[in-house]
Each structure stands twice: as C-alpha cells, then as structure tokens.
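S.K.: I'll drop the sequence and a predicted model, then ask my questions.
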Amino acid sequence: MSEKKYTTTSGIEIKALYTEARPMEELPGEFPFTRGIQKDMYRGRLWTMRQYAGFSTAEESNKRYHYLLAQGTTGLSVAFDLPTQIGYDSDHEMADGEVGKVGVAIDSLKDIEILFDGIELKDITTSMTINATASILLAMYIALAKKQGADLKQISGTIQNDILKEYAARGTYIYPPKQSMRLITDIFEFCSKEVPKWNTISISGYHIREAGSTAVQELAFTLANGKTYLKAALDKGLDINVFAKRLSFFFNCHNNFFEEIAKFRAARRMWAKITKDLGATDEKAQMLRFHTQTGGSTLTAQQPLNNVIRVSNQAMAAVLGGTQSLHTNGYDEALSLPTESAAKIALRTQQIIAFESGVTDTVDPLAGSFFVESLTDEVEAAAWAYIDRIDVMGGSVNAIESNYMQNEIADAAYQYQKEIENGERISVGVNKFTQEEDGLTEVFNIDDSIRKLQTEKLEALKATRDRDDVEKALQRLREAAKGEENLMPLIIDAVEKYATLGEIADVFRGTFGVY
C-alpha cells in the first residue's frame, strides 16, 4: 500500500520532518522584510482591528458603525451594495432586488454625509471596498472631509480600487481595462499631491482566493497585478518612491495554518524584489503592507458555531504572518450578513489574540522554524513560476484578456470541490462529523422596501439641488474624459454639486464604453 502523501492546498508536499532551512540573515524592518515591515512589529503598534460592515441605508449602517466603535474597533470598513459597486442609482431598473442587500446603498454625497454622521473623518481610518466606482466614492469621502473642515493632507484610509482582480475573479467591472486603468492612475496622481496619507489601491488577492484559487495562485496573481499597476503609474510619469508608499494589499487567510503564514512572509519578500527591480530605492516604497480578512468561503452553513474556531485559527495565522490590519468574519456569514452578536464575537476574537495569547510579545514568533522557513521558500518559488509565465504573456492585462488567470482559478476551484465531495479533504460538519441541523434561529435579513426609501431620497435630492450646476459639472467631466486631463478634481466638483453616482458613471459609460 502506497504511503499517504501530505500536501498543502497548493499541492506543495509536506515532509514528515524538517531538520534544516536556509539560514536567516535579514532582520525585521529591513529589506526584503520577510520577517515583518517594522523592527518592533506589534510591540510598537497592534494591527488595526476592522469589522467590515455596511447594509441597508446609510442611516442603518451609521448605527452599526457607532456600535462597532463603542466595542473597540479601531478602523471602519465599508461594504457597498451591488448597484453602488457597478454604478447604478437605487432607482435604476438594474438595481431592483439588490438595493442595500450586500452592503450599504450610496447614491450621492447626501448618503455619505448620513453614513458618517457623528464620526469625524480626521479621527479614524476608513477602508472602502469599492472598485469600478472607486473614484466617485473617494470623491464623496473627500467632499465630506472638506465639509467637516478636515485637513486633506492628514486624512487616511484605503480604497480597494483594484479593477484587474474584478476581471479575473469577481465581476464588478464597468468599463474596458485600459480606461479603468486610466481612472486608477488618475487617483494615484491626484492623491499623491492632495491626499498623501490615503492608500490609493488595495491590491486584492482576497477575491481571487474566494473564487477558488490556491494560496500560491492568490499570491502570484495578486503580485502580478501589483506589478502591472506599478508599470502603469511609471508610464504616467509618477515617481515610484512616492506612489508605491501608498499601495497596500488585501489577502485572504484560509484554513491551512502554516501555508498561510508562509504566504504572507513570501509576499513581503517578493514585493520588495519587484519594487526594487522597477527602481524603488526608498524602503517604504519597497514594503508590502497588507490587510487580511478570514476566509469567507471556508465558512459553513452546517454547524455555524464551528466557524468561530475556523475564524480564530485563520486570524492567528494572519497575526503570526505579520498583517497590518485584520477583519474577522462573523460565524453566521454562510447564512446572512452578520448579526450584531456575531460581529462582536468576531471582534473579541482579535482582542483575545492581541491581549491574551502572547503572540504579539515577540516580533517574528515562527522565525527559524525549519518547517516555516522551508515552506516560505517553496511558496515563493511556486509563485515566481506563475509570475514568470504572466510576464511572458505581456503582463496581467494580457493574462486576463486571454482568460489565463480565470481558467487557472476555475481549475483549482473544481479540484477543491472534487476533494470535498469524494472525502479526500475533510470539512467538519459538512462531509464528516455531520448531524441533523437545528440551525441558527437569528439571521439578518434586509427588506426590499429599502429601494423605495432610497428612491424617495433621490427624488427629494433632485428637487432641491441646482440642476444647471449639476449639468455643467457633468458636461465638464464628459469633455475631460475624452482627453487626458486628471479626472479626480472634476469628479469631486460633480459630487459636491450633488450629482449622483449613477449620473457620473453614465458619463463614463457614454465616453469609455462598457466591457
């Protein structure tokens, strides 16, 4: 009988015993940052504890934000509904059935004003998970900061703004790739001068992983996309030592504890090399800073309280891997948006790791482990092999347009599902240790009446704003979109005149076309 082969989720073979590893020469806070981007890591400052939240109307989401801030969350993370993500106002026929469902409905600056009512933007950092319409939501956030009297040079936060992974894995794109890349580099350029502490992109492996990729594919495709953004900004004449400091990353943390830690350590080392090779000499421009979210697709509707343990395991791996920011999923998220009690236990998970586990007391707790060091090298080598193939194709845009990334992800997802179904891979409560379900009694539902409320708000807005001002602002934006002018100042002007998200997206649809 052949001996059982042990592998990670990426197919890297795991030996029974590790007795040596490459000697560790580098120190934390020094190139290539394998051991962390800060010399003292969590001794100096804990990661930002975020809870991703947003649902229904701006009024309802605002209540959840105040609740989370009262529970000790240290940064807000905004989820937008699908119509907002793909540039439709709540009263558009394409929005029917989706308003406020998977995030908050934002139609205009009015909604942003309500969303952050009672919250000073200068006092918090805000992460916004938004891509195709990122320029518009950022413009609304900047407009509100100005109204609050905040110094734009000091406000900080992140927009996801990663359109390449939308084409590869997630699907909420609007315009063709080249025009989308223009909007992204316009944001880079504008923020580097006007909002210098803002992270202008969060290059995301998270959704690539949620779509079914392996850990190695998540790492490789994310860094390949990052390399494409660097090159696009360089082509626009931007200084890599300036704009690369404001790029951040967003990774998934799945179930395979040691593979995930190795992935994060390898990611820092690889990004340091990529940025250096493209001309970055400032260490801060070579550092990979990242947010982590625990793996939504690992959560099960069966025996949902098991997800508390899964999330704890994943959160611990993210911390041991050196994350700068962390969101922990609610145990009920395979069934609904998280209830308040699920969001609270998710936050408490982070707080217990931070203040009770002892893992934050030393900088790189797993450094020198023969297994972790060897696995970091193997994950890195496997990821470089993918990046080299993408480079030969001419970069990420070409790899996406030829469906290479999409096909690789689909194959990995199929393989994973097959292993669950034939029992090769165990999912507790799903294909082993199953039971008759009682299920959760409390789930969080969003009523379809939200669309009616948002439509009434839109009607009131359009009745009170200056229609001529709006038309002039949209026309100026339309003309500029045909040329090469930076569009951000004009988008800010339009949102300040209370042009809606859908109206601005329609200007770009008319000029750029739809992909």
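M.R.: Everything's here; your move.

S.K.: make it CA atoms for all contacts and neighbour counts henceforth
M.R.: Fine.

S.K.: Who are the contact partners of the residue nearest the centre of the chain?
M.R.: Centroid-nearest residue in the chain: Phe250, 4.5 Å away (criterion: CA atoms, centre = their mean). The contact partners of Phe250, by CA atoms under 8 Å, 6 or more residues apart in numbering, come to Ser202, Ile203, Ser204, Gly205, Tyr206, Phe290, His291, Thr292, Gln293.

S.K.: so what's the fourth one up against?
M.R.: Contacts here follow CA under 8 Å, 6+ apart; on that basis Gly205 touches Lys165, Glu218, Leu219, Phe221, Thr222, Phe249, Phe250, Phe251, Asn252.

S.K.: mind checking the SS state of Arg50?
M.R.: Secondary structure, DSSP: H, G, I helix; E, B strand; the rest coil: Arg50 is strand.

S.K.: So what's the residue count around it?
M.R.: 28 (other CA atoms under 10 Å).

S.K.: what's the answer for Ala16, then?
M.R.: 8.

S.K.: Can you check my assumption that it lies in a strand?
M.R.: No: using three-state DSSP, the assignment for Ala16 is coil, not a strand.

S.K.: From Phe371, how far out is it?
M.R.: Separation of Ala16 from Phe371 (CA to CA, to the nearest Å): 10 Å.

S.K.: quick one, strands of this structure?
M.R.: Using DSSP state E, the strands found in the chain span residues 48-53, 75-79, 125-129, 156-159, 198-199, 201-204, 247-253, 290-294, 325-327.

S.K.: okay, those in TSV with distance to Glu25 next?
M.R.: Shown next, in TSV, are these (distance: least, CA to CA, whole Å):
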stretch	distance to Glu25
strand 48-53	29
strand 75-79	35
strand 125-129	35
strand 156-159	33
strand 198-199	31
strand 201-204	29
strand 247-253	25
strand 290-294	23
strand 325-327	27
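
S.K.: pretty sure Leu490 is touching Ala473, no?
M.R.: Yes: counting by CA atoms under 8 Å, Ala473 is a contact partner of Leu490 at 7.2 Å.

S.K.: got another, please set it beside the one above:
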Amino acid sequence: MSKAEREKAFYDAADLEALGFDAGQDLGEPGAFPFTRGIQPTMYRGRLWTMRQYAGMGDAEESNRRYRYLLANGTSGLSVAFDLPTQIGYDSDDPMALGEVGRVGVAIDSVEDMERLFAGIALDHVSTSMTINATASILLAMYVTAARRSGAETKKLAGTVQNDVLKEYIARGTYIYPIPQAMRLVTDVIGWAAETVPEWNPISISGYHMREAGATAAQEIAFTLANGMTYVQAAIDAGLEVDRFAPRLSFFFNAHNDFLEEISKFRAARRLWARVMRDRFGAKSPRSWMLRFHSQTAGSTLTAQQPENNIVRTAIQALAAVLGGTQSLHTNGYDEALALPTEEAARIALRTQQILAHESGVAATADPLGGSYAIEARTSGLEQEAEAYFARIEAQGGMLRAIERGWVQGEIQAAAYAYQQAVDAGEAVVVGVNRYARESEPEVPIQRIDEALERGQVERVRALRARRDAGRWTAAIAAIKVRAHEGGNLMPAITEAVEALATVGEIAGALREVFGEYRESVTV
C-alpha cells in the first residue's frame, strides 16, 4: 500500500470492493478461521495479554533483582536479555568478550549462572521468554536443567526461546554457524522440546529486528512469515509431523508508530498464516493455523532528545498491539535510547500496559475496530503486498537462497534509506528531533553497569572450570562432536554437557569445530 493510499482522507465500501474484500471469507468471527479478528473468541475478556518486561544486566544476581522487582510490580512474565558474548557463544573470560560482559544483557556462562538468575523464582509458575538465537539450544538446556535442579516439574515449564536464526543473517548479525547447520539446531530444539517441555514455545519467529533495521510493515509481515514457512518445511523434512509441532510455534512483531497500519499488520499476518498452514502445509488442527505472537514497542523510534516523549510513543504503540490482538507485550523504557532502563523507566513502561488493561476499556471487546473501512482496507492491502513479496521470494529460489544472495537485506536497506531521506528532508516528522527541538537537553539519570561485575563473572567461570569433574566434561564435549558429525538430535548431548558444567563457550566451540562459522558473502 503506497504512502498516498495510507493517507487517504477517508475510506468507504468502494475501497474494500477494489481490494476484493469478502467479509465472510476474510473477516469471520474472533477465535475462528482465518483468525483475522483474534485467536480466541473472547480475547482479553477471558485472559489479558502477558505483560512481559525484557530485562537483563550485568551478572545473574543483578538481573535476578530486576526480575523480582518486576514481579513485585505486577509483571506476568519474564523476558531475558543476554549479553553479546552469550549470544554468539563466547565465555566471559574469552578475549572476544572483553568489555562486553553484561553490557546489553545478562552474562550466562554455565548452568550455575542460570540457577542464580532465577534464584527464588518458581519456574513452573512463571512464563519465561529468552531472546537467544545462535546459542538457543544451549541456553534452553541450561534453563531446563536449572529448573529441574530447583525441583520444578519439567513438563509444566512454560515460555519461549527465540531460536530464530534466519533473521540474524538478515538483520541482526548474532549468528555463528553456516545456515544449514544453524537450521539443524533449530529443528533439533523443536523436536526435543515437543517431548521434553511440551508447554514450551521452541521458536519465536521474529519480524521485530527486521522492522528495527528499517523494514516496512508489509516487509515485516512477508519476511517473517517466509522465515516461518522455511522453518515449518525444515521440521517436516526432519521427520516431524506438522500438527505435532505447529501449535507451539510463536511469532514476535514490532509495534511501530503508524497506529492504524500496525493494527492492520497484525490482523493481516494472522489471516495469511492461517491460510498458509491449512492450505500449503496441510495442517489439520485449528491450533496449527493460529498465529500467536509477542510484540514489543519499537526501540528504533525512541529518541535521545526529549526522552520523556518516548512515554507517549510507547503508549500509542502498545495500544496498537493490544487492538491488533497480541498475546504478550513488552513496553520499552523511555530512557532506552540512552542506556538500559532504570527501575523508574521500567515501572512506567509496565504501568503503561496496566493502565491499558484496566482503565482504557479496550480489553472488554474482541477486535473492536473490525469492520472499519480504514482497518479492513489496510489489512487487505498489507495482505496483498505480503503475498506479492512471497512471489518474489519464490522467484529468488526460496527464502534461504534470497538471504544468501543478500536480496532480503537489500530490500530492507532500501526501505530504511528511503525513510531516512524523508526524515532528513523534514517530510517525516520526528517530534523533538527534526521539529519542535530544544536548544539544550537536561541530563537524564541512566542505568550504569558496574565494571566490577565483569571481573567477578570472569573469576566465577574460571573457578567453575577448576572444580568440575574433568573426566565427565571431556566425555560430554566429545559426545557433542560425535553427534554433530554423525547426525541425530543434538539436544540430549548438549544437555549432558550442561549437566557436566560445560560452559556456553565450550559447547558452542565444540560445534564450531565441526560445523565451521558463517561468513557473509553477498552475490547480488
């Protein structure tokens, strides 16, 4: 949908007719195929969305304090941010980790760190999301092992591991292994989780990071669902039955600034996925057709200038996610353009969700904007744009080939460049930045990570290596390499290594020896 079409003075029945909109086929009822109006008949009247605040800083103890603070203030789900060394498979004492330990999330080197991270929190009574991809298999094994050690019942563990490595090659960059081997780890987690932690979502197929990199709403839908189709096909090719794993697939979308477009985006994505799963993959269970998603307000829209304005941006974005039917929501802290959020900023972000839930009245009606000419026209328009992208992806040879050639990345880069040109020209207004700016900005208190935390984490991982059972560790690492060479699901071997106190870096390193590392090579 072009900018002119989005900015129409008004919409009417003619717009829907031009798009071929059929209320019976395209709209339906909440909780019924194609789920345009939401995946549950009563939506938030039956259960509010999960208020899941993303947090992780310094070491496990520091992050545990923030989780307890959030739980005490009414958050209903935890969401773990890991530091960069953990994300790309390096231990805190590795030279590659110097200066990055605990900086953008919590440092986790071993299962003992995972136990400290959740100390005093009943893991079978709380839902936990972990934003981790290349090392997702290792961190999930550590989480399950820590939960088991704490006495939690494994079958009752609920949560999500992101485990979406394709978007790392597209937009984020925290990949390790070549694409085929990375895809093997993804499907290994999906298969293992179905048996070991059946209430767990083994993947969160993420458009968020592509939108942060500059993708349009239509691109976010198209590239996210195309990645999802790639994962589904890979799991089927690995011998998994679609209705066995598909109900546990989850998605992660950005809640951006254009209020009506974002509401429509979520609705279009649901409708498209329902049709893809039923018609393309032959899923029989209605639960396999449902697109369940977490959303996060748009970090890329936060400004360091006049940061208090970000509270308003976040509230608008959060309302769009709720009206769009999200199952889970994270609201950003107003100071996140400057640093990790302070406790005050995290509390305001959480209160934003609570005010929407309990004071705004929007939770009382499922899909209250359904049937609006503007919403339905935009929903159908975005659906058609996404379908056009699907055709272009197929012409590239499929999503994996399109990523390897850099085509997807190029599409996003072109959209990001066009938007930045509009900002620079003043055509796109950013309040407080290119319009209504102030001559000077008052200092804002920010969260700072104590440098001593890195030294303490380094000492901790070195002490662990000195006291663990060397024989058991050696055998466990060797078993990972054998399984990586010979085939079969890697998760049991990874879990055994975790129990033998192998570290994230050691397990990732063993897989590096066998799989090698990915080197980007764009051949457009």
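M.R.: Yep, it's here. This one's a predicted model, so the numbers in the text were calculated from it and none came from an experiment.

S.K.: TM-score for this pair?
M.R.: The TM-score (TM-score structural alignment, normalised by the length of structure 1) is 0.97; 508 aligned residues with a CA RMSD of 1.1 Å.

S.K.: Aligned counterpart of the residue nearest to the centre of structure 1 in structure 2, please.
M.R.: Alignment note (TM-score structural alignment): Phe250 of structure 1 maps to Phe252 of structure 2.

S.K.: what's the mean deviation for stretch 406-419 of structure 1 versus structure 2?
M.R.: Superposed on structure 2, stretch 406-419 of structure 1 shows a mean distance to its aligned partners of 0.6 Å (mean CA distance after the TM-score superposition for structure 1).

S.K.: Identify the residues contacting that stretch?
M.R.: By CA under 8 Å, 6+ apart, the residues outside stretch 406-419 of structure 1 that reach it are Ala168, Ala169, Ile208, Ala211, Gly212, Ser213, Thr214, Gln217, Ile400, Arg425.

S.K.: Setting aside sequence neighbours, what's the nearest residue to the fifth one?
M.R.: Using CA to CA, 6 or more residues apart in numbering and skipping the chain neighbours, the partner closest in space to Gly212 of structure 1 is Ala413 (4.0 Å).

S.K.: What's the one you found aligned with over in structure 2?
M.R.: With TM-score structural alignment as the criterion, Ala413 of structure 1 lines up with Ala416 in structure 2.

S.K.: again, but for Thr74 of structure 1
M.R.: Using TM-score structural alignment, Thr74 of structure 1 sits opposite Ser76 in structure 2.

S.K.: Show the contacting residues for that match.
M.R.: Ser76 of structure 2 makes contact with Thr50, Met51, Arg52, Val126, Ser127, according to CA under 8 Å, 6+ apart.

S.K.: ok, the nearest residue to the third one once chain neighbours are set aside to Glu62 of structure 2 distance?
M.R.: What sits nearest to Arg52 of structure 2 in space, not counting adjacent residues and going by CA to CA, 6+ apart, is Gly77, at 4.5 Å. To Glu62 of structure 2, Gly77 of structure 2 is 18 Å away according to CA to CA.

S.K.: Between the two, which has more neighbouring residues?
M.R.: Each of Gly77 of structure 2 and Glu62 has its neighbours counted (other CA under 10 Å); Gly77 has more, 23 against 17.

S.K.: Could you report the neighbour count for the residue lying closest to Thr7 of structure 1 once chain neighbours are set aside?
M.R.: Nearest in space to Thr7 of structure 1, with sequence neighbours left out and distances taken as CA to CA, 6+ apart, is Glu13 at 4.2 Å. Glu13 of structure 1: 13 surrounding residues under other CA under 10 Å.

S.K.: next one: Asp186 of structure 1
M.R.: Asp186 of structure 1 has 21 neighbouring residues, counting by other CA under 10 Å.

S.K.: Pro304 of structure 1 too?
M.R.: There are 20 residues near Pro304 of structure 1, going by other CA under 10 Å.

S.K.: Aligned counterpart of it in structure 2, please.
M.R.: Under the alignment (TM-score structural alignment), Pro304 of structure 1 pairs with Pro307 in structure 2.

S.K.: was I right about its match contacting Gly333?
M.R.: No: with contacts defined as CA under 8 Å, Pro307 of structure 2 does not count as touching Gly333, sitting 9.6 Å away.

S.K.: Could you give the residue range in structure 2 aligned to stretch 329-345 of structure 1?
M.R.: With TM-score structural alignment as the criterion, stretch 329-345 of structure 1 aligns to 332-348.

S.K.: quick check, distance from that stretch to the centre of its chain.
M.R.: Between the centre of stretch 332-348 of structure 2 and the centre of its chain there are 19 Å (CA atoms, centre = their mean, to the nearest Å).

S.K.: next one: stretch 107-120 of structure 2
M.R.: Put simply, stretch 107-120 of structure 2 sits 21 Å off its chain's centre (CA atoms, centre = their mean).

S.K.: ok, now stretch 156-167 of structure 1?
M.R.: Distance, stretch centre to chain centre, for stretch 156-167 of structure 1: 7 Å (CA atoms, centre = their mean).

S.K.: That stretch corresponds to what range in structure 2?
M.R.: Under TM-score structural alignment, the match for stretch 156-167 of structure 1 is residues 158-169.

S.K.: before we move on, what about stretch 42-51 of structure 1?
M.R.: Matched against structure 2 by TM-score structural alignment, stretch 42-51 of structure 1 falls on residues 44-53.

S.K.: Equivalent analysis for stretch 504-512 of structure 1, please.
M.R.: Using TM-score structural alignment, stretch 504-512 of structure 1 pairs with 507-515 in structure 2.

S.K.: For the matching stretch, give me the average deviation versus structure 1.
M.R.: Superposed on structure 1, stretch 507-515 of structure 2 shows a mean distance of 0.3 Å to its aligned residues (mean CA distance after the TM-score superposition for structure 1).

S.K.: Pull out the buried residues from that stretch.
M.R.: Ile507, Ala508, Gly509, Ala510, Leu511, Arg512, Val514, Phe515 (16 or more other CA atoms under 10 Å).
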